[in-house]
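Q: Whatever this is, show me its structure:
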Amino acid sequence: MIVKHLDHIVNTEDDIDTSTWNSRRLLLKKDGMGFSMHDTLIKAGTETSIWYRNHVEAVYCVEGEGEIEVVDGETYPIRPGTLYALDGHEKHLLRAKSQMRMVCVFNPPLTGREVHDPEGVYPLIED
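A: Next comes the predicted model:
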């Protein structure tokens, strides 16, 4: 059994802070679950260009408001209770009107070292 608390992740190497988001990485590849899980804060007033070319991601919003725009596609509002799943590796723009708190799940699981490259892609890191 794995038991963790967010308090033990914050301000460690598993707490990744960028100019537009802060990902507190709760479960990682090393935990052996076949997916990774993150408690992520999207900073108010920001826009992040993302393309998970190597991963699929499901995101559940628990706090805040914003929107996700699929590049060359639709724009969807995000508010608490919204789930979106990037099952087609969609390039997208994530915009936060207010700080959003999201629970994110990735497959394949992240190792914890990933950050977006210039195209918004997380590299596929094999340990």
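Q: Every contact and neighbour count from this point should use C-alpha atoms.
A: Will do.
Q: measure stretch 55-75 end to end?
A: Criterion CA to CA, to the nearest Å; first-to-last residue distance in stretch 55-75 is 21 Å.
Q: got a list of contacts for it?
A: 76-108, 122, 124 (CA atoms under 8 Å, 6 or more residues apart in numbering).
Q: Now with 6 Å, please.
A: With contact meaning CA atoms under 6 Å, 6 or more residues apart in numbering, stretch 55-75 is reached by 76-87, 91-108.
Q: With stretch 80-93 instead?
A: 48-53, 56-63, 68-71.
Q: What subset of these is buried?
A: 48-53, 56-63, 68-70 (16 or more other CA atoms under 10 Å).
Q: to compare against the first, here's another:
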Amino acid sequence: MIVRTLEQCRNSERRVVADNWESVRMLLKDDNMGFSFHITTIYEGTETHIHYQNHLESVFCMSGTGEIEVVDGKTYPIKPGTLYILDKHDEHFLRAHKNTDMVMACVFNPPVTGQEVHDENGIYPLVD
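A: Sure, this is the predicted structure:
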């Protein structure tokens, strides 16, 4: 059994910080579960380009508001209780509204190793 707290993970190398977001990777590839689990905060008033060509992701909004715009032009509001699933490696822009961070619970398949950040195309590398 694996037991971890968000606070333990936040105060370790499992917390990865970028310009627009931070992600606490609570479950990683080396935990051998077949997926990874993150608590990610999207900073207020930011826009992040994301295109996970190597991963599928499900995201559940726990707090804050914003929107996700898929490159096909559709925009969906995000608020607490919203789940979106990037089941087709959907290229998108994720925006948090001003004056509110969005806190999201994220599941990745395949799992990430822990230190990934988006490259210039919004992609996480696939690490074997």
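Q: Overlay the chains and give the TM-score.
A: After superposition, the two chains reach a TM-score (TM-score structural alignment, normalised by the length of the first structure) of 0.97; 126 aligned residues with a CA RMSD of 0.6 Å.
Q: and stretch 109-119 of the first structure, which stretch of the second structure?
A: Using TM-score structural alignment, stretch 109-119 of the first structure lines up with residues 111-121 of the second structure.
Q: OK, contacts around the alignment partner in the first structure of Asp31 of the second structure?
A: Aligned counterpart of Asp31 of the second structure in the first structure: Asp31 (TM-score structural alignment). Neighbouring residues of Asp31 of the first structure by CA under 6 Å, 6+ apart: there are none.
Q: ok, Asp31 of the first structure to Thr18 of the first structure distance?
A: Counting by CA to CA, the gap from Asp31 of the first structure to Thr18 of the first structure is 24 Å.
Q: Check Lys43 of the first structure too.
A: Separation of Lys43 of the first structure from Thr18 of the first structure (CA to CA): 9 Å.
Q: Please apply the same query to Glu114 of the first structure.
A: Taking CA to CA as the measure, Glu114 of the first structure falls 12 Å from Thr18 of the first structure.
Q: Same check on Cys61 of the first structure?
A: Distance, Cys61 of the first structure to Thr18 of the first structure, using CA to CA: 19 Å.
Q: Report the buried members of the contacts of stretch 55-75 of the first structure.
A: Among the contacts of stretch 55-75 of the first structure, those classed as buried by 16+ other CA under 10 Å are 78-79, 86, 91-106, 108.
Q: Out of those residues, list just those in helices.
A: Among those, DSSP state H puts none in helices.
Q: leaving aside the residues next to it on the chain, what's closest to the most centrally placed residue in the first structure?
A: Nearest to the mean C-alpha position of the first structure, counting by CA atoms, centre = their mean, stands Cys104 at 4.9 Å. Closest residue to Cys104 of the first structure apart from its sequence neighbours, by CA to CA, 6 or more residues apart in numbering: Val59 at 4.5 Å.
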